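Novice: here's my sequence, what's the structure:
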Amino acid sequence: MEAIIRMSNKGDEPQLKALMLQYIVDFYKSPKPSDQKLDDLIAVLMEREQGLQFVAEQDGTLKGFATLYFTYSTTRADKIVVMNDLYVAEDSRGSGAAAGLFQACKRYADEYGYAAMLWETAEDNQRAQRFYEKMGGHKGDFLTYSI
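Specialist: So this is what the prediction gives:
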């Protein structure tokens, strides 16, 4: 059965939190955030003012999510959306859930008049890079730094 792609809602919070922890801790090997911080982030995204999340649901179970954050680009003098996360649980990779989530994000950006949808992935995440190229994305000219 194909996954249903939709915006997250209040009832998704426990499963969404578990998926986000898989993504943060298991996939990216980042430190586990406090429950309060993760709960607060999910609450902000549920408000859909600073960002939002789409989820992939199959048989009542969330299998993936994509997070969009709303911002602006000075060089474009326009609003843009950043797809900060696109994650599908390991047992559902290759199922089409990632493509569905990506397309939902792109459709949202188009429908709401964003000048661009930007995203990044780890330099060593070859699978994601192949996926994004298949979706029509291309590598940008900028390097990403953090501090």
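
Novice: hey, let's count contacts and neighbours off CA atoms from now on
Specialist: OK.

Novice: helices or strands next to the longest helix seen in the chain in the packing?
Specialist: Longest among the helix segments of the chain by residue count, using DSSP state H, is helix 97-111. Using 3 or more C-alpha pairs under 8 Å, 6 or more residues apart in numbering; DSSP states H and E, the elements in contact with helix 97-111 are strand 4-7, strand 51-58, strand 61-73, strand 78-88.

Novice: can I get those strands in CSV with mean neighbour count?
Specialist: Conversion of these to CSV gives the following (neighbours: other C-alpha atoms under 10 Å):
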stretch, mean neighbour count
strand 4-7, 18
strand 51-58, 22
strand 61-73, 20
strand 78-88, 20
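
Novice: of the ones you listed, which is nearest residue 23?
Specialist: Relative to residue 23, the nearest member of the helices and strands packed on helix 97-111 by C-alpha to C-alpha is strand 78-88, separated by 6.6 Å.

Novice: I'd like the structure of this one too, to check against the first:
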Amino acid sequence: MTVIIRTTQPEDLIPLTALMHEYVVGFYNNLWPGDEAIHLLINNLLNHQIGVQFVAEQDNQLIGFSTLYFTYSTMKAERVAIMNDLFVVEAFRDSEVETKLFEQCQQYTREYGCPYMSWITAETNVRAQQLFERLGATRGAWVNYSIT
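Specialist: Alright, predicted model coming up:
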């Protein structure tokens, strides 16, 4: 059973919405922003202006996704990539699917001339931290803040 990693296509809208619901509500226990808002986000990512989304597919079923957003770094004076999401369904965690999605984000970052890709993960998401460290990532020294 081969896993295919590819950029999101318009026909992925409905199955990707379901996968993102599993991620937002099922995995992170957050409130669902609504299908309309998610559809707008997916459609905005399809043109690769604000970012790009990749899906993992096996047997015509979406089993994971990752999302890169673009911003700029004053310190680098260049566009950089932020990996905002990397999610696979439970049956494929701790498998090559996570690695392939991560590597696709990393490859895209390099191909499009971004000097680096960064991301954050929940402090309690030890599985993800182990994956990132196994793939050669370095834990950053910056402290993450947010405000509502």
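
Novice: quick one: TM-score?
Specialist: The TM-score (TM-score structural alignment, normalised by the length of structure 1) is 0.97; 147 aligned residues with a C-alpha RMSD of 0.8 Å.

Novice: for the very next helix or strand once past the longest helix of structure 1, buried residues please.
Specialist: Proceeding C-terminally, helix 97-111 of structure 1 gives way to strand 117-119 as the next helix or strand, assigned by DSSP states H and E. Of the residues in strand 117-119 of structure 1, those scored as buried under the neighbour-count criterion (16 or more other C-alpha atoms under 10 Å) are 117, 119.

Novice: in JSON lines, list the helices and strands packed on helix 97-111 of structure 1 along with distance to residue 138 of structure 1.
Specialist: As requested, those are exported to JSON lines (distance: least, C-alpha to C-alpha, whole Å):
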{"stretch": "strand 4-7", "distance to residue 138 of structure 1": "24"}
{"stretch": "strand 51-58", "distance to residue 138 of structure 1": "22"}
{"stretch": "strand 61-73", "distance to residue 138 of structure 1": "18"}
{"stretch": "strand 78-88", "distance to residue 138 of structure 1": "14"}
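
Novice: so which of those comes closest to residue 139 of structure 1?
Specialist: With C-alpha to C-alpha as the yardstick, what comes closest out of those is strand 78-88 (14.5 Å).

Novice: and that closest one, which stretch of structure 2?
Specialist: Applying TM-score structural alignment, one finds that strand 78-88 of structure 1 aligns to the residue range 78-88 of structure 2.

Novice: one step back: to residue 118 of structure 1, which of the helices and strands packed on helix 97-111 of structure 1 lies closest?
Specialist: Go through these one by one with C-alpha to C-alpha and the one that ends up closest to residue 118 of structure 1 is strand 78-88, at 4.8 Å.

Novice: from the contact counts, what lies against that closest one?
Specialist: Based on contacts counted as 3+ C-alpha pairs under 8 Å, 6+ apart, the elements that strand 78-88 of structure 1 packs against are strand 61-73, helix 97-111, strand 117-119.

Novice: list the helices and strands the last one packs on?
Specialist: In terms of contact count using 3+ C-alpha pairs under 8 Å, 6+ apart, strand 117-119 of structure 1 is assigned the packing partners strand 78-88.

Novice: give me the residues contacting the strand it packs on.
Specialist: 23, 63-73, 97-98, 101-102, 105, 109, 114-120 (C-alpha atoms under 8 Å, 6 or more residues apart in numbering).

Novice: at 6 Å instead, please
Specialist: Identification of contacts with strand 78-88 of structure 1 by C-alpha atoms under 6 Å, 6 or more residues apart in numbering yields 63-72, 114-119.

Novice: quick one on the thing from earlier: out of the helices and strands packed on helix 97-111 of structure 1, which comes closest to residue 141 of structure 1?
Specialist: Taking C-alpha to C-alpha as the criterion, strand 61-73 is the member of these that comes nearest to residue 141 of structure 1, at 15.1 Å.
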